[in-house]
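Enquirer: any chance you can model this:
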Amino acid sequence: RSDPYNFKTGKKNLKTAKTSSRKRAQKTKSNTCHQCGKSFIHKQSLKAHMRIHTGEKPFTCPQCGKRFGHKGNLMNHMRIHTGEKPFTCQQCGKSFGHKGNLMNHMRIHTGEKPFTCQQCGKHFTQKWNFIKHMRIHTGEKPFTCDQCGKSFAHKETLNSHMKNHSGENSYVCQQCGKSLSHKISFKTHMRVHTGEKPYACSQCGKSFGYKQSLDSHMRIHTGEKPFTCQQCGKSFSRKGDLKLHMVVHTGEKPFTCDRCGKSFGRKVNLNQHVKMHFWRDLVLEF
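Expert: Okay, the predicted model is just below:
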């Protein structure tokens, strides 16, 4: 095989270099996926890639029977059974079964938050937490109860809800009879009756019974508006305000007057309308 570099003259053999380059291009072209156009240097790499399109999974876990399209994925999976954790954090000594998990963990030490919400500017260390956060803006609720049809944004919330159907709720409020599945949920619920407000605003001193209420209140001071209308781009500091705003686009009028049957998109408009009936009745009495 002729070398594209001539050591005697110290110059490149352009003819040989062009031939080598042409051969590499021809080889790469022959290893091109006809479905997505992706090219590979080695035929074996193309063969492995084609399993993405065919769905073929020739590698089977001998312990649980789970199948994989690539040998490397099977080897990574086997660590679940063997308990092997070859990737260790040099700062705290914590070990992981996958390199990706170690890389995610390292952000705790570096403070890196590469996932940024384009709607409210909030930053996240983990991609999964970013995906869950986005459901605040999109209103997506992918986890549905198969017994009552109620949907939830997070799997944990669904799991907690399912205990209402299974009868696992072990904490019963003696004042109102409500059943709860977790001690912390029961403790939080009791504030409805005790009036306890342990969460205080550091800026104005106003207190709240729930952390979510304090978080919502803090947006008054920060000006943050994380709830954005997907149709017109208008943003709101509270989810309830976005819900009320959506009536403008949907034309929905859920608030109906008991006296005349007239419907309104907002409760405040219904209240004003009811006052009109009150004053009319007052005038007629005189």
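Enquirer: please make it C-alpha for all contacts and neighbour counts, starting now.
Expert: OK.
Enquirer: what residues sit buried inside the strand or helix carrying Met103?
Expert: Using DSSP states H and E, Met103 sits in helix 99-110. By neighbour count on 16 or more other C-alpha atoms under 10 Å, the buried set for helix 99-110 is 102, 105-106.
Enquirer: try stretch 48-62
Expert: 49-50, 59.
Enquirer: what about these, which are in strands?
Expert: Among these, the members found in strands (DSSP state E) are Phe59.
Enquirer: in space, what's closest to Lys155 - neighbours in sequence excluded?
Expert: Phe143 (6.0 Å; C-alpha to C-alpha, 6 or more residues apart in numbering).
Enquirer: count of residues packed around the one you found?
Expert: If you count neighbours by other C-alpha atoms under 10 Å, Phe143 ends up with 17.
Enquirer: for comparison, sequence B:
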Amino acid sequence: MVTVDCEERDRAEAEQSSLVLSSQKVDGSLDPDGIGPFSCSTCGTSFSDLSALNFHQQTHQDEKPYSCQTCLKSFGRRDSLLRHMITHTGERRYSCQICGDRFGLNSHLLRHMRTHTGEKPFSCQVCLKSFSQSNSLTDHMRTHTGEKPYSCKECGKRFVQRGAVNVHMRTHTGEKPYSCSMCGKGFSASTSLLHHIRTHTGEKPFSCKQCGKRFSQNSNLMSHKRSSHM
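Expert: Modelled structure (predicted):
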């Protein structure tokens, strides 16, 4: 079993957290004043947040010099390896004082705390929409830039999020890991299961503010608005 050096891991977390405030040069992309926007020196994509740029640049990095001695998985950054190692040790030394949930990384605890506080510190400078997590902002920014860095190895279809590729792959494999506890029907995506369960419960959480009609899915509400109120 890999033994995680707590001081080293905390230092790596601190280094990662400081990226947002750092004014160091990143591949020639940081402006002289240390104020965004920041541009990727490889493809030219611009980001308002330095941590979002660093996250994006990993998609260009083929070199992965940091390897896990337990499973041999490789990483491009040392802090990514240290975070991964906790999946082997199972250590969760950070606990939420509100609900008691425990986490392996302090950064995960801080992210979790925002579910209690409602804090959304990451804002899109294009449309001003706010997010609780920096990676959510990164994904959102791609709706403005049109960037789709993740592709299916089977058919080449491209996606904004890595997780969307995993869900899409199930259309090739036929895997349906999410099952309805009421009727046993299987689904490839958790959101599809959630929508299906509402056919059993009758829940309609989305309502039209103009006429009060309710819907089980937000997409149905949007269709209703276009057909009835536009």
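Enquirer: gap between the residue nearest to Lys155 of the first structure and Met162 of the first structure?
Expert: Spatial separation of Phe143 of the first structure from Met162 of the first structure under the definition C-alpha to C-alpha, to the nearest Å is 11 Å.
Enquirer: do a quick rundown of the helices in the stretch 101-250 of the first structure.
Expert: When assigned using DSSP state H, counting those that start in this stretch, the helices of the stretch 101-250 of the first structure occupy the ranges 127-138, 155-166, 183-189, 191-194, 211-222, 239-245, 247-250.
Enquirer: ok, which of those helices comes nearest Asn271 of the first structure?
Expert: Ranking the helices of the stretch 101-250 of the first structure by proximity to Asn271 of the first structure (C-alpha to C-alpha) places helix 239-245 first, at 15.1 Å.
Enquirer: so that closest one corresponds to what in the second structure?
Expert: The counterpart of helix 239-245 of the first structure in the second structure, counting by TM-score structural alignment, does not exist; no residue aligns.
Enquirer: helices and strands around that helix, which ones?
Expert: Here helix 239-245 of the first structure is seen to pack against strand 227-228 when contacts are counted using 3 or more C-alpha pairs under 8 Å, 6 or more residues apart in numbering; DSSP states H and E.
Enquirer: could I get the helices of the stretch 101-250 of the first structure as a markdown table with mean neighbour count?
Expert: Supplementary listing: the helices of the stretch 101-250 of the first structure in a markdown table, determined by neighbours: other C-alpha atoms under 10 Å:
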| stretch | mean neighbour count |
| --- | --- |
| helix 127-138 | 14 |
| helix 155-166 | 14 |
| helix 183-189 | 14 |
| helix 191-194 | 12 |
| helix 211-222 | 14 |
| helix 239-245 | 15 |
| helix 247-250 | 12 |
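Enquirer: make JSON lines from those helices and add distance to Gly111 of the first structure to it.
Expert: Formatted as JSON lines, the entries for the helices of the stretch 101-250 of the first structure read as follows, by distance: least, C-alpha to C-alpha, whole Å:
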{"stretch": "helix 127-138", "distance to Gly111 of the first structure": "14"}
{"stretch": "helix 155-166", "distance to Gly111 of the first structure": "26"}
{"stretch": "helix 183-189", "distance to Gly111 of the first structure": "30"}
{"stretch": "helix 191-194", "distance to Gly111 of the first structure": "36"}
{"stretch": "helix 211-222", "distance to Gly111 of the first structure": "23"}
{"stretch": "helix 239-245", "distance to Gly111 of the first structure": "29"}
{"stretch": "helix 247-250", "distance to Gly111 of the first structure": "41"}
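Enquirer: looks like Lys43 of the first structure contacts Asn31 (just checking).
Expert: Yes - using C-alpha atoms under 8 Å, Lys43 of the first structure and Asn31 qualify as a contacting pair, with a distance of 5.7 Å.
Enquirer: of the two, who's got more company?
Expert: Of the pair Lys43 of the first structure and Asn31, Asn31 is the one with more neighbours under other C-alpha under 10 Å, namely 20 against 15.
Enquirer: residues contacting His53 of the first structure?
Expert: With contact taken as C-alpha atoms under 8 Å, 6 or more residues apart in numbering, His53 of the first structure is in contact with Gln35.
Enquirer: what lines up against Met169 of the second structure once you look at the first structure?
Expert: When the two structures are superposed using TM-score structural alignment, Met169 of the second structure falls opposite Met106 in the first structure.
Enquirer: without its sequence neighbours, what residue ends up closest to that match?
Expert: Closest residue to Met106 of the first structure in three dimensions, ignoring its sequence neighbours and counting by C-alpha to C-alpha, 6+ apart: Cys89, at 7.3 Å.
Enquirer: Thr144 of the first structure too?
Expert: Ser151 (4.1 Å).
Enquirer: state the distance from the one you found to His245 of the first structure.
Expert: From Ser151 of the first structure to His245 of the first structure the distance is 22 Å (C-alpha to C-alpha).
Enquirer: do the same with Glu112 of the first structure
Expert: From Glu112 of the first structure over to His245 of the first structure the distance is 36 Å, taken as C-alpha to C-alpha.
Enquirer: next: Lys43 of the first structure.
Expert: Distance from Lys43 of the first structure to His245 of the first structure, by C-alpha to C-alpha: 57 Å.
Enquirer: can you check His53 of the first structure too?
Expert: To His245 of the first structure, His53 of the first structure is 44 Å away according to C-alpha to C-alpha.
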